[in-house]
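Q: Please find the sequence and the predicted model below.
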Amino acid sequence: MDLPTVWFVAIAVLWTGYFVLEGFDFGVGMLLPVLGRGSDADRRVVINAIGPVWDGNEVWLITAVGAMFAAFPAWYAGLLSGFYLPVLLVIVALIGRGVAFEYRGKVDDPRWRARWDAVIVAGSAVPAFTWGLVFANLLRGVELGPDGVVRSGLLDLLNPYALVGGLATLTLFVLHGAVFLALKTDGPVRHRARAAAGAAAPAAGATLFAFLMWTQADHASPATSVVAACAVGALVAGALLVARRREGWAFLATAVAIAATTAVLFGTLFPAVLPSLLDPAYDLTVHGAASAPYTLGILSWIGAFFLPVVVLYQSWSYWVFRRRVTRAHVS
């Protein structure tokens, strides 16, 4: 593969890592009022389950967007201009969620904590839905002119296909988060997490199946069809495994479902990075959006050094904080 294609694949891998890791963070945040309904101790168990890792998981987003800026500046510019409001909404939600994690315990007042808990829920649900909306619109295409300017408005982005994509990622992350909590906690929260996973699985399966089948109907290819089938199969397997109390395998299965869905998105998109609804001749392609070969060469050396460091550090942090969280740890 040439360097532009290599970097397209690298960016797909970075987004996959972000969705797999931050996906369960979003799911945990959305499930906070459900799984933590017993007491504030249970809510602290839910939050502490992701407390040591959630900010590290966001590094994958920063790296993915930074790589897009460096390797495909035209793609970065078109994406940020065409999806300015949704991306801004995601940024505000992520900031609010981070502040809420830090501030909810600063005042010993149930109403104070309840307000910040609501911010955590919203700060998790908004990105979970909006990322699906954005990537579905990337596949569908935007009103991209010959000058590279995206003319699609916010209402154009709220089309039925994109809304189904948003619901698919939202429900998939809820299931992923429930399975993670079943794996990471013990006691009442663990039991509720198993029940939540069972309740979320039908909705996640239905919306993911609808989105992937719609995608294949519009952009059919043998390779992505096989991967789409693997995504749905992994999701079903995850739901069955968590019901049988095999939380580790269940979490691996839902992670595979998310990774396979992301592979379908990028596999369907290639070789375009920003398709045009006005004329296929205006499509922004991998090679048309790429930086100069010299720049991509330098980036390749930087990525070859730093990516293993990030992976090793995160693997170490997950190993250190591998034990289950219980009420005893927050009392």
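A: Arrived safely, thanks for sending. Numbers count the residues shown, from 1 in each chain.

Q: use CA for all of it now, contacts and neighbours both
A: Will do.

Q: Can you give the contact residues for the helix or strand harbouring V92?
A: Per DSSP states H and E: V92 is located in helix 84-103. Residues outside helix 84-103 that contact it (C-alpha atoms under 8 Å, 6 or more residues apart in numbering) are 47, 80, 116-117, 119-124, 126-127, 130, 134, 154.

Q: Which ones among the residues you listed lie within helices?
A: Judged by DSSP state H, these include 47, 80, 116-117, 119-124, 126-127, 130, 134, 154 as members of helices.

Q: Filter those residues down to the buried ones.
A: The neighbour-count test (16 or more other C-alpha atoms under 10 Å) marks 47, 116-117, 119-124, 126-127, 130, 134 as buried among these.

Q: One more to weigh against that first structure:
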Amino acid sequence: MELHDVWFVVIAVLWTGYFFLEGFDFGVGVLTKLLARNRVEKRVLINTIGPVWDGNEVWLLTAAGATFAAFPDWYATLFSGFYLPLLVILVCLIVRGVAFEYRAKRPEEKWQRNWEQAIFWTSLIPAFLWGVAFGNIVRGVQIDATKEYVGTLFDLFNPYALLGGLVTLTLFTFHGTVFTALKTVGDIRVRARKLALVLGLVTAVVVTGFLSWTQVSRGDGTSLVAVAVAVAALVGAVGAIKTGREGWSFALSGVTIAAAIAMLFLTLFPNVMPSSLNPDWSLTVTNASSSPYTLKIMTWCAAIATPVVLLYQGWTYWVFRKRIGTQHIADAH
């Protein structure tokens, strides 16, 4: 296997890690309106992800940085062609971070309510737009012979990509609901489990439809295995939450995300960004990659740094592993 193939796999793993981790905290942000009945319960939800949300975003920075270094032509075409949607995502992530930090800085109800609204919308919008972006990457976009995107903004919002957006939105929200049931106690935990059952069924329909569409249009035997794993894991996650086994349900919903991302990258390879105008103009792992020397240096750096990051982030989750409930929220909040 060539180094550019290795880095294609590494980038797929980085995106999987990002969607697994940021997926549940996007879901929790959406739940601040769907699940929480009052301000105290919103605070409980925010506290479940308070210690970890910023660490989860490191995976996005790493995935984008790895793409820039390993496949500069892919990075340039992707970020120029998808400029406005990615800019919206970036602005949402900035506002979302500010909302987490500023919400409790003043005691006025209006102040805190406005930041809570910001948390909801800046969780929902990126959760949807990431699916739209990856739907277009897999489907193919209008790339010309000079590796430039020549389509319009409206071309990105086609039926396949919009369905991809619904997949990430529903899957992340389900993932977040299971995480909430795993991390809380009391009435909010019970209601999270009930909501997860409903969301799980809706998510199963949307995910199955999208992956089936992808499989029929551009899949093979290997990607079919990934589809089967994703659907089976999602069904298992719904069954586990029904029996009150939140840990198993959370793990299986994570497997669903990982298998779905694997399926998309399997159908994509050896392309990194197909051209819908002419297959010969597609960006591939070969024509879009950096030099072998650059990839070699990156490989050594990743081999040294990655275990350290994983150990630190795992330790963070271990420290903040206990459940919380409304009784843990001070009256001042």
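A: That came through, no problem. A quick note: this is a predicted structure, and the numbers were derived from the prediction, not measured.

Q: Structural similarity score between the chains, please.
A: Here the TM-score for the pair of chains, by TM-score structural alignment, normalised by the length of the first structure, is 0.98; 330 aligned residues with a C-alpha RMSD of 0.8 Å.

Q: coming back round to it: from the contacts of helix 84-103 of the first structure, pick the one nearest G166 of the first structure.
A: Taking C-alpha to C-alpha as the measure, G166 of the first structure sits nearest to T130 out of the contacts of helix 84-103 of the first structure, at 6.0 Å.

Q: give the contact list for that closest one.
A: Taking C-alpha under 8 Å, 6+ apart, one finds 86-87, 90, 166 in contact with T130 of the first structure.

Q: try R189 of the second structure
A: R189 of the second structure neighbours (C-alpha under 8 Å, 6+ apart): 180-183.

Q: Recalculate using a threshold of 10 Å.
A: Taking C-alpha atoms under 10 Å, 6 or more residues apart in numbering as the criterion, R189 of the second structure is in contact with 177-183, 195, 246, 323-325.

Q: for R43 of the first structure, same thing?
A: 31-37, 49, 117, 189, 327, 330.

Q: Distance check, it against K184 of the first structure.
A: According to C-alpha to C-alpha, to the nearest Å, R43 of the first structure stands 14 Å off from K184 of the first structure.

Q: Please identify every residue contacting each of those two.
A: Joint contacts of R43 of the first structure and K184 (C-alpha under 10 Å, 6+ apart) are A49.

Q: Can you mark which positions in the longest helix that the first structure contains are buried?
A: Longest helix in the first structure, counting residues (DSSP H): helix 3-35. By neighbour count with 16+ other C-alpha under 10 Å, helix 3-35 of the first structure contains the buried residues 3-4, 7-33, 35.

Q: Counting neighbours, what do you get for the residue mapped onto V150 of the second structure from the first structure?
A: Counting by TM-score structural alignment, V150 of the second structure corresponds to R151 in the first structure. Using other C-alpha atoms under 10 Å, R151 of the first structure has 13 other residues around it.

Q: contacting residues for R151 of the first structure?
A: So R151 of the first structure contacts 81-82, 142-145 (C-alpha under 10 Å, 6+ apart).

Q: go again using 8 Å as the cut-off
A: R151 of the first structure neighbours (C-alpha under 8 Å, 6+ apart): 82, 142-145.

Q: Among those residues, name the ones in helices.
A: G82.

Q: which of the contacts of R151 of the first structure does the second structure keep?
A: Among the contacts of R151 of the first structure, the contacts conserved in the second structure (both residues aligned by TM-score structural alignment, their matches' C-alpha atoms under 8 Å) are 82, 143-145.

Q: what's the closest of the residues you listed to A234 of the first structure?
A: Of all these, A234 of the first structure sits closest to G82, with 33.0 Å by C-alpha to C-alpha.

Q: right, and that closest one touches S152 too?
A: Yes: using C-alpha atoms under 8 Å, G82 of the first structure is in contact with S152, at 6.6 Å.

Q: which residues are common contacts for these two?
A: Counting by C-alpha under 8 Å, 6+ apart, the residues touching both G82 of the first structure and S152 are V142.

Q: The first structure: helices as residue ranges?
A: Using DSSP H, helices in the first structure cover 3-35, 40-50, 54-57, 59-71, 73-82, 84-103, 110-140, 154-157, 160-184, 188-218, 222-243, 247-269, 286-289, 293-320.

Q: between the contacts of helix 84-103 of the first structure, which is closest to L312 of the first structure?
A: Using C-alpha to C-alpha, those come closest to L312 of the first structure at I47, 24.1 Å.

Q: Which one's more surrounded, G82 and S152 of the first structure?
A: Comparing G82 of the first structure with S152 by neighbour count (other C-alpha under 10 Å), the higher total belongs to G82, at 23 against 16.

Q: which of the helices of the first structure is buried the deepest?
A: With neighbours taken as mean count of other C-alpha atoms under 10 Å, those reach their highest mean count in helix 160-184, at a mean of 27.

Q: And that one, what does it pack against?
A: Packing partners of helix 160-184 of the first structure (3 or more C-alpha pairs under 8 Å, 6 or more residues apart in numbering; DSSP states H and E): helix 3-35, helix 40-50, helix 110-140, helix 188-218, helix 247-269.

Q: picking up where we left off before, ok, the match of V150 of the second structure to P293 of the first structure distance?
A: 30 Å.

Q: Over to Y18 of the first structure?
A: From Y18 of the first structure to P293 of the first structure the distance is 27 Å (C-alpha to C-alpha).

Q: now do V164 of the first structure
A: 38 Å.

Q: Could you do D55 of the first structure as well?
A: 33 Å.

Q: can you check L61 of the first structure too?
A: 24 Å.

Q: repeat for K106 of the first structure
A: Counting by C-alpha to C-alpha, the gap from K106 of the first structure to P293 of the first structure is 51 Å.
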